[in-house]
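*Asks:* Here is a sequence together with a model predicted from it:
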Amino acid sequence: MGEIIVGFSNWIWGAPILILLLGGGSYFFIHSGFIPFRKLGYAMRVLNGKYDSDLAPGQITSKQALYSAIASTVGLGNISGVAIALNMGGPGAIFWMWVAAFVGMATKFYTCSLAIMYRGEDSAGVIQGGPMYVIDRGMGKKWKFLSYIFCIAGVIGLLAIFQANQLTAVLQAVLIQPETMEETMRNRWIIGFVMMGLTAIVILGGIQRIAAVASKMVPFMVVVYFSTVLIIVFQYYEAVPEMIQLIFVDAFTGTAVMGGAVGAMIIIGARRAAFSNEAGIGTAPMVHGQSKNLEPIREGLIAMLGPFIDTIIVCTLTALAILLTGVWGTSENDGVKLTLDAFEKGIPYIGKYLLLISVLVFALSTMFTYSYYGHKCMGYLFGADKANYYNYFYLGTIVVGAVVSLDVVVSLVDGMYAVMAFPNMIAALYLSSKVKAATKDYFARMKQAET
């Protein structure tokens, strides 16, 4: 079964999905007039809550929506995913992660603007947003099959099995250090059940509790991780220009992967970027669609900050820590254990504990938010009254994720992400002209209001 899952993931992450995510994102980037560059500062300014209104439909503020989205993206994809990218594709894969991030910012601008523009109601009459409702209300009932494809893949792909797997691995490596395989497996089961209990406390309280917890955890986890990596970077600051040059040179030579296969490295970079910032996958529109915002374009601008924070800042810091310490070329470890090697070498004695704190907060915050995404997919498929059953299924799979192999976990999630991307990107491309027109109208009104 594991081989089938890995084979399917490798097959679907070929040229079609690469063209869809990078090609579609590039189209949004150009079609929007390079809005990630032109309006990045404006997006940061509107995040201060100046335009928030409790009278607007929705359940959370735009800032809470962004923090919830970041809680699901700034996680182990930034710590373990970057290490996997370096292990599989070499330094050049990081460059293609950057490229994917900038086009991903444009993608999130379009998809999250549409999430507000085409909000719908679930079977209980509650306002909801997300790709499934965009397809329903924006494209029409004849496209409804795409909504079902997205939600079925979401129910599986948005499980927290990767986070459970990697958090278990780092807890064992740092704190427990078992000596036998029997001890390792026993500890995995114990850790899995503890994680399940902690997650249950939060997710059973619904999106309001998830958003409230995420709003407190996200700033803390970014500051802790940011500060720790900067300590490592500062120690090797003289080598930073050399590492940056290595990333750019290797991006176009591919010497570190498959005998110089640049195309394979681009796929690796795009695949890990998609797993890290989820641009084009369709998760962020589900939470931004719950924002108390009457302006679709304003929500889209706020949403595009996610890939910038996630990939351009956090993933780059992780990559520098691994490259500067030199462990990427000497260690046989992969995933979070490779990053652990870098932290141990960069900050002896305490580095691994600082990473443990970051991994713990990152993983738990992602577990909390992912449950909401899967919950929404379940509600769309079977009705709002059945959605809560998903939470119990979700909690049970956390234990499973703690004990299965990393290859199977990564491949299952990657495969379902690719399936989710097709309906989401098709809808965004189909309705892109609506976003373009709304953008022109929004900034014209804002300019008139200022005069």
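*Replies:* The structure has been received and is ready for your questions. Numbers count the residues shown, from 1 in each chain.
*Asks:* contacts, neighbours, all on C-alpha from now
*Replies:* OK.
*Asks:* Can you name the residues that contact Leu429?
*Replies:* Applying CA atoms under 8 Å, 6 or more residues apart in numbering, one finds that Leu429 lies in contact with Gly24.
*Asks:* try this one side by side with the last:
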Amino acid sequence: MTLKDILIGFGNAMWGTPLLVLLMGGGLFFLLYSRFLPFRYFGHAINILRGKYDGDKSEGDISHYQALSTALAATVGMGNISGVAVAITMGGPGAIFWMWVSAFVGMATKFFTCTLAVMFRGKDSLGRLQGGPMYVIREGLGKKWYPLAVLFCVAGVFGTVPSFQANQLTAAIGEGLLIPMGVEMTFAVKLVIGVILAGIVAMVMFGGIKRIGTVAGSMVPFMVLIYVIAVVAILIINRELVPEYFVLIITDAFTAKSVLGGAVGAIIIAGARRAAFSNEAGIGTAPMAHGAAKTNEPIREGLVAMLGPAIDTIVVCTMTALAILLTGIWQEHTEGISGVTLTIKAFDDTLIGGRFILMIALVVFAITSLFSYSYYGGKCFSFLFGAQYERYYQYFYVLMVVWGAVTSLGAVIGLIDGMYAVMAFPTMISALILAPKVMKAAKVYFAKKDL
């Protein structure tokens, strides 16, 4: 059995019924328990994001906007371009419906988990204020739950490796640029691409969260704008097919006739797995970014975080899915077209210069994702071994960029999916236990007259 087989088996084994119940059932609980409270203040969340309540005297390192941009830099990325293609390949059009469901309940999950990330911030070994599920567990649940925090961080060190982004960006560069120029994608070529990517990531990563937040805050809106304009063009060109494929997404979610022999359960898992990679609700990565926000009001950061799944899964992922489905490229996956290659072909077959437009978005998507994940993994490593040793993780991270560029997609997905699953258990368990504290704080916050 090869390493690839082991990693694929690990990822598949972890994404079983217990995890599905925990993520989607837990999200539904948060939604009902809060009585849809955070959704009723959606406009207020926008005002917070715009900086209306920012205060320089608040604790933290970055603004609400930078915190959301950092989180979105990780989620609005390859998961929305390549991840959606993988979901359709694995589960057909119906997988997109279950991505929607996961994102909707995931908005409530983000509200609770990211509120807790600010509510229970703690100090690292250098005395710096930090947030994230490991600190929520340590500060909010106490010492007897500490092994759960360790489990989260061990999985976080490996679950946030940049290998998927590096792998798919390398594939995109090959498919979209080098192969048309007659350059064969040999191991040596992939290695060169990996080394270049690693160099770019290192320059930003060693600057810490403030530099990551600044770069993400400037690049995320740009990349979303380019991508949305291109996809809207594809939808307009194929506008007569849009209603038909919306119906197909919904009907296929419950019949799964297009794939898997009608295995609806398998389609739900496929959608939930890709939604978790897309918006990370319940996984625990985003709370690490939102935990660094400058605010003394935990509820505010929870509301800002809630916007994440709405943007990256319900909007961006849906647009990607429609672009793939409308062009009919998804039906060719049996011929070996999958992952980011599927999305590139959909763009190229519809738009003049489509692959080059997508290439620009892909480069920005992938590189900003690489920045955010370095921050997440570094925080997990620092919690385990001490913040003074974080540089050692950064060296490991740079090497994993190179590994991702030269290894197979299946191995990368298996590793990250499996570790994401492990991370979800500590994140969701702690959030469910501490949910009453969030609601108590929410009642106090929303009772204020100056909202």
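*Replies:* Thanks, I have it. Keep in mind that what you see is a predicted model, and the values were worked out from it rather than measured.
*Asks:* Point me to the helix or strand that includes the aligned partner of Ile116 of structure 1 in structure 2.
*Replies:* Matched by TM-score structural alignment, Ile116 of structure 1 corresponds to Val118 in structure 2. Applying DSSP states H and E as the criterion places Val118 of structure 2 in helix 94-119.
*Asks:* following that helix, which helix or strand comes up?
*Replies:* As assigned by DSSP H and E, the chain's next helix or strand after helix 94-119 of structure 2 is strand 122-123.
*Asks:* can you give me the offset of that next one from its chain's centre?
*Replies:* From the chain centre to the centre of strand 122-123 of structure 2 is a distance of 25 Å (CA atoms, centre = their mean, to the nearest Å).
*Asks:* returning to that earlier point: does the match of Ile116 of structure 1 touch Met288 like I think?
*Replies:* No - using CA atoms under 8 Å as the test, Val118 of structure 2 is too far from Met288 to be in contact (9.3 Å).
*Asks:* who touches both of these two?
*Replies:* Gly131.
*Asks:* The two: which has the busier surroundings?
*Replies:* Val118 (31 against 28; other CA atoms under 10 Å).
*Asks:* show me the contacts for the more buried one.
*Replies:* Gly131, His290, Gly291, Ala292, Ala293, Asn296, Glu297, Pro298, Glu301.
*Asks:* between the residues you listed, which is closest to Ile96 of structure 2?
*Replies:* Proximity of those to Ile96 of structure 2 was ranked by CA to CA; the top entry is His290 with 26.8 Å.
*Asks:* Count the residues that sit near the equivalent of that closest one over in structure 1.
*Replies:* Under the alignment (TM-score structural alignment), His290 of structure 2 pairs with His288 of structure 1. Using other CA under 10 Å, His288 of structure 1 has 34 neighbouring residues.
*Asks:* For His288 of structure 1, which non-adjacent residue is closest in space?
*Replies:* Ala65 (5.2 Å; CA to CA, 6 or more residues apart in numbering).
*Asks:* The one you found matches what in structure 2?
*Replies:* Aligned counterpart of Ala65 of structure 1 in structure 2: Ala67 (TM-score structural alignment).
*Asks:* same deal with Phe95 of structure 1?
*Replies:* Match for Phe95 of structure 1 (TM-score structural alignment): Phe97.
*Asks:* from what I can see that match touches Ile250, true?
*Replies:* Yes - assessed by CA under 8 Å, Phe97 of structure 2 is found in contact with Ile250 at 5.9 Å.
*Asks:* Neighbour count for the two, which is higher?
*Replies:* Regarding Phe97 of structure 2 and Ile250, a neighbour count based on other CA under 10 Å identifies Phe97 as having more, with 24 against 17.
*Asks:* How about the contacts made by that one?
*Replies:* Phe97 of structure 2 neighbours (CA under 8 Å, 6+ apart): Ile249, Ile250, Ala253, Gly271.
*Asks:* Try it again at 7 Å.
*Replies:* Listed by CA atoms under 7 Å, 6 or more residues apart in numbering, the contact partners of Phe97 of structure 2 are Ile249, Ile250, Ala253.
*Asks:* Can you pick out the ones from those residues that are in helices?
*Replies:* Ile249, Ile250, Ala253 (DSSP state H).
*Asks:* And the second one, how far from Asn47 of structure 2?
*Replies:* Computed with CA to CA, to the nearest Å, the distance linking Ile250 of structure 2 and Asn47 of structure 2 is 33 Å.
*Asks:* Stretch 428-437 of structure 2 maps to which residues in structure 1?
*Replies:* Under TM-score structural alignment, the match for stretch 428-437 of structure 2 is residues 425-434.
*Asks:* now that stretch, how far from the centre of its chain.
*Replies:* With CA atoms, centre = their mean, you get 21 Å for stretch 425-434 of structure 1.
*Asks:* What are the buried residues along it?
*Replies:* Met425, Ile426, Ala427, Ala428, Leu429, Leu431, Ser432, Lys434 (16 or more other CA atoms under 10 Å).
*Asks:* Likewise for stretch 109-125 of structure 2?
*Replies:* 109-122, 124.
*Asks:* Leu317 of structure 1 reaches Ser227, doesn't it?
*Replies:* No - between Leu317 of structure 1 and Ser227 there is no contact under CA atoms under 7 Å: 10.0 Å.
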